[in-house]
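**Student:** model this:
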Amino acid sequence: MSQAASGAIRGGSFVLEGVGALDSSRIVTPEDFTEEQRMIAQMTEDFVAKEIAPHDEEIEKLDYELTVRKLRVAGELGLLGADVPEEYGGLGLDKVSSTLINERLAKTSSFALSVGAHVGIGTLPIVYFGTPEQKRKYLPDLASGRRLAAYCLTEPSSGSDAQGAKTTAALSDDGAYYVLNGSKQFITNAGFADVFIVYAKVDGEKFSTFIVERGMSGVSVGPEEKKMGIKGSSTCPLILEDVKVPAENLLWEVGRGHLIAFNILNIGRFKLAAGTLGACKMTIAISAKYANERQQFGRPISSFPLIGKKLADMNVRTYALESMVYRTAGLFDEGLAQLGADGADSGQTAAKAIAEYQIECSINKVFGSEALDFVADEGVQIHGGYGYIQEYAVERIYRDSRINRIFEGTNEINRLLIPGTLVKRGLKGELPLLQQAMALQAELMEPIPSRSFEGTLEQEAHLLTMARRIFLMVGAQAVQRYQTRLEQEQELLAQLADMIIAIYAMESALLRTRKRIDRSGEEKAGLAIAMTTVFVHEQFARIEGAAKEALAALAEGDVLRTQLSILKKLARMAPVNLTALKRRIAAEVVSGERYSV
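**Tutor:** Predicted coordinates:
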């Protein structure tokens, strides 16, 4: 049974329901953190300050021994066992708490990647899909850091096409072990990992997953890759030559490897977004401090409006990202709440629960990685020539950020997955997507009355509703024209994906701010109101642009003119003074020298 059947919010439903249909009390926001969660965040910050920051340069030079030693310290503190059940030596924390850890670790750059690969894609396959025996054997050591993990999916000839892997696994005649042969590429933590989650095809066709130990005969690791960024993390090829893996080290079942891979990647995408959030906040703080200290023309550059605009834009995108990340963490907590640690069907149950929010995971990954690229780029620009010098932290942030658009499925692949998954859910009847699209077609032929808005964020809520209608209108036209061939129209799918991403981001920011207004009043929520107003208006303009481009590819002549006329009515909005709002936001960032909410 799907987790959503028990009353949880359905994955992808945000494109259908009006803002008023989702009670803001149902979403998790940073303002909802419990005292225990704040203590976990503080403990992580203390660990970073005491254990990692003093050794930053050494770690960046790829000191295996130091990295492993610090990973074990993190394990002793419980930072590696947040997602591991207590009965297997972990803390069994909720996803909001583990997300706070991921976000706070982002300040450690390459070390954060080493942690992330271990606790996420390296350990979670066993947490969610392992047998009780596998969990007892591996999880206590992985949670404590006594053993470290790596995830081995990518191959020299298969990246995004994971099922095109050539690594093979053959069961021995006596059924005691599988013989693995092949190689994996770009494996994070490979230089020092003890446990490898390896994907291989049984009998050359059944995509399956195995727990491989470093000490097994035939396992070897190639040389370190020389990378553009994240230089302090280990990235090596893994080579498997007639490796005899005990049959009990098969993870879940033969032929189920694709379900493990895709669902663990969903979690990985979400965790990546949490990391980009932490990096965005760090970059804002670094840039605001530098802007206050750097004098030009007799005054700090932070006093110049164009520098302030950059800081405001950085802060606004980070506010939206933060709203999305913790909203999604709350969805996972709700969806995974029914899972037990064991049980014959625990893997299948976990797969369904994780898959429920695969659209949201891809959205977080794409938005977060691109938000960080934007923030890092603006951070370098604020630093001017100094931003290009390695002595300044923003230079490394800029280099390190680039990999995030490639990790965990490229952003191009994720853009194809977002609308593709949504359409499949509609066709299966899991979401009333087609029904709402059909109902909208008739409604769009009626006149759309002009409206005036007086209440706080009233127009922004209306724009969100119109954004959904624009998406449904364009999406319906796309499905009607291409039907099963839609997956071949990648440019069109990417435009639909951008609309979906913007809708989720807009709604997340809007719901969070409404919740803040309900809790503390408009005056105290003033900065959040300003950021939400800016974000919604700018995103709505992007949605309109994407819709125009998509409609022009779908129709021509009178049909196109009619559709563009309808779009113009749906996109009608009263402009607001974004310049004034951004100056207010910039003033808060400059005075606080940090990400401001």
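
**Student:** CA atoms for contacts and neighbours, from now on please.
**Tutor:** Noted.

**Student:** quick check: residue 258 touching residue 206?
**Tutor:** No - the criterion here is Cα atoms under 8 Å, and residue 258 misses it with residue 206 at 9.3 Å.

**Student:** can you give me the helices for the stretch 351-500 of the chain?
**Tutor:** Per DSSP state H, counting those that start in this stretch, the stretch 351-500 of the chain has helices spanning 358-383, 393-401, 411-428, 433-444, 458-482, 490-520. These are given in chain order.

**Student:** here's the other one to compare against:
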Amino acid sequence: MFLLENIEPDKIFTPEDFADEHKMIADTVADFVENEIVPNIEELDKQKEGLMRSMLEKAGELGLLSADVPEEYEGDEMGKIASAIIAENVSAGGSFAVSHGAHTGIGSLPIILFGTEEQKRKYLPGLATGKLVAAYALTEPMAGSDALGARTKAVLSEDGKYYILNGEKIFITNAGFADVFITYAKIDGEKFTAFIVDRDTPGFSVGAEEKKLGIKGSSTCSLIFEDAKVPVENVLGEIGKGHVIAFNILNIGRYKLGAGAVGSSKAALAVAAKYALERQQFGLPLAKFGMIKNKIAQVAAKTYASESLLYRMVGEIEEVLEDETDGKEIGAAIEDYAIECSIAKVHASETLDYAVDECVQIHGGYGYTQEFPAERFYRDARINRIFEGTNEVNRLIIPGTLLRRGMKGQLPLLQAAQALAAEVTSLRAKMPTGDEAPLEIEFDMVDRAKKLFLMVGGTAAQKYMQKIVKEQEIIEIMANMAIEIYAMESALLRAKKALDNNPENAETKVELALAYVYDAFPKLDAWAKQALAYMFEAGDMLRTNLSIAKRLAKYQPVNLIGIRRKIAAKVLDAGKYVV
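**Tutor:** Below you'll find the predicted structure:
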């Protein structure tokens, strides 16, 4: 609905709304990472025998593995906001964050949400404390993003006590030392079903460690099932409904990955700022040069937008789940946020790639050496655009889900597009006069961006109908527009909420929001023109639609250089990301 209606700033959750408990959790995780993980990070990256496992057990002792586990199974049940805060702050631990995320997220959550009472009592206490370590096994040699194309097969044994699994899974995080594996197979080659597989299962084995570009400390192996005997009581969820578990768990994994990417972007910014202040060239610190300030400010603005949209979404999910205890209902509620989960994953992972790239660039030649952390940041970040469904697949999910819900009448998307057609002639951009309220112009820009999306999306839906799945370039443009709209609006709502509630501390948030919006808004114009030029033959229809798009995309630039200089000065003064 964020594309179809406006929301009041006081309705969204922001990091400024963290409770004291949330802040304490963040501090606990940060202290653990600084004191336990960072001193061991080189040994972790060398995969020192038993070290990663022992670090997970220490995290378990502090309650950092049990945020999502119900209290009756020795968990802390802290809520989704706390869980996201842990994911964000543990990200400074490099490869440890990958192992931690695989264990607490996609590894444990399937049992938390879809396990039977017996399965929960058997596995969750150990998973909550770190005595057991979990892994998630979905990907196969011929089935990556196309998860339902899996070839691993399960057949019921003659005595009815076991399912006999045959097949292979690849790129499985934590595989080298995990005790519990959530995996998927097709019963009788047809019914896609989830299973809990114990490490000591007869016929089950783990392959050699993969040699990877980054996240070297995390274990990544293949799994081999050769007549593996999995007890029938280890079927997870309903037979033939494995996709329900797989896709809902991936949604959660996506926003948790987004949280981790936000934390890593902040870490990269801090390292870049510190180096820029220390490194001298031409008799001056790098921090004094305009192009370096510009890099610092842009990383900060993009990180601010990622952080804002992430906690806006997680806050909504927490509110929706407040009274939910049934796993299926929780899964269904989170599925309603599938689009936002994909947006969080894509936006935050691409922000992180931008941040680590500029971090290396600010370091110059030193950034390419292992003497400085920029090199490791750069390598470790790259996987995030592949994990939890590639960013290309997530871009397909965003418009695909929107259009599917619109066609089913679950979302008044097509009605909104039709209504827009009746009002296009009266649409005009608000131009600054000096009398407008703070951020009024920018909220008008976002409102018109939504109309521009509806124009492009409505035209595409009407022109291609069900065949739109073959028009991936148009789908990508629609996804990019939706992502930027959600990011711009989230940044502005957070800044406006700060202005309304705490104006003396709102200045930096406003600057960050403005820096982001005026960088992102022109992109929508370019994307819309690309789409319209493809969908209409040259002639009157194209000229008419381009004219409408021009009105919707009109804006008056602000002094972006000046705003970025202010942001950079504050980041450099603090030596880290500031809001």
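
**Student:** tabulate the helices of the stretch 351-500 of structure 1 in TSV, adding columns for mean neighbour count and distance to residue 140 of structure 1.
**Tutor:** Shown next, in TSV, are these (neighbours: other Cα atoms under 10 Å; distance: least, Cα to Cα, whole Å):
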stretch	mean neighbour count	distance to residue 140 of structure 1
helix 358-383	26	28
helix 393-401	21	31
helix 411-428	19	33
helix 433-444	15	44
helix 458-482	20	46
helix 490-520	23	36
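
**Student:** of all these, which lies closest to residue 187 of structure 1?
**Tutor:** helix 393-401 (16.5 Å; Cα to Cα).

**Student:** so the closest one corresponds to what in structure 2?
**Tutor:** The aligned range for helix 393-401 of structure 1 in structure 2 is 373-381, by TM-score structural alignment.

**Student:** that stretch: how far from the chain's middle?
**Tutor:** Remark: stretch 373-381 of structure 2 is offset 19 Å from the chain centroid, using Cα atoms, centre = their mean, to the nearest Å.

**Student:** one more: stretch 396-405 of structure 1?
**Tutor:** Centroid separation for stretch 396-405 of structure 1 versus its chain: 15 Å, with Cα atoms, centre = their mean.

**Student:** span of it from start to end?
**Tutor:** 16 Å (Cα to Cα, to the nearest Å).

**Student:** what sits against the aligned partner of residue 459 of structure 1 in structure 2?
**Tutor:** Under the alignment by TM-score structural alignment, residue 459 of structure 1 pairs with residue 441 in structure 2. Counting by Cα atoms under 8 Å, 6 or more residues apart in numbering, residue 441 of structure 2 touches 430-432.

**Student:** surely residue 166 of structure 2 meets residue 230?
**Tutor:** No - look at residue 166 of structure 2 against residue 230 with Cα under 8 Å: they stay out of range, at 10.8 Å.

**Student:** ok, residue 191 of structure 2 - how many residues close by?
**Tutor:** Number of residues near residue 191 of structure 2 (other Cα atoms under 10 Å) recorded here: 17.

**Student:** mind listing what whatever residue of structure 1 lines up with it touches?
**Tutor:** Matched by TM-score structural alignment, residue 191 of structure 2 corresponds to residue 206 in structure 1. Contacts for residue 206 of structure 1 (Cα under 8 Å, 6+ apart) come out as 200, 254-256.
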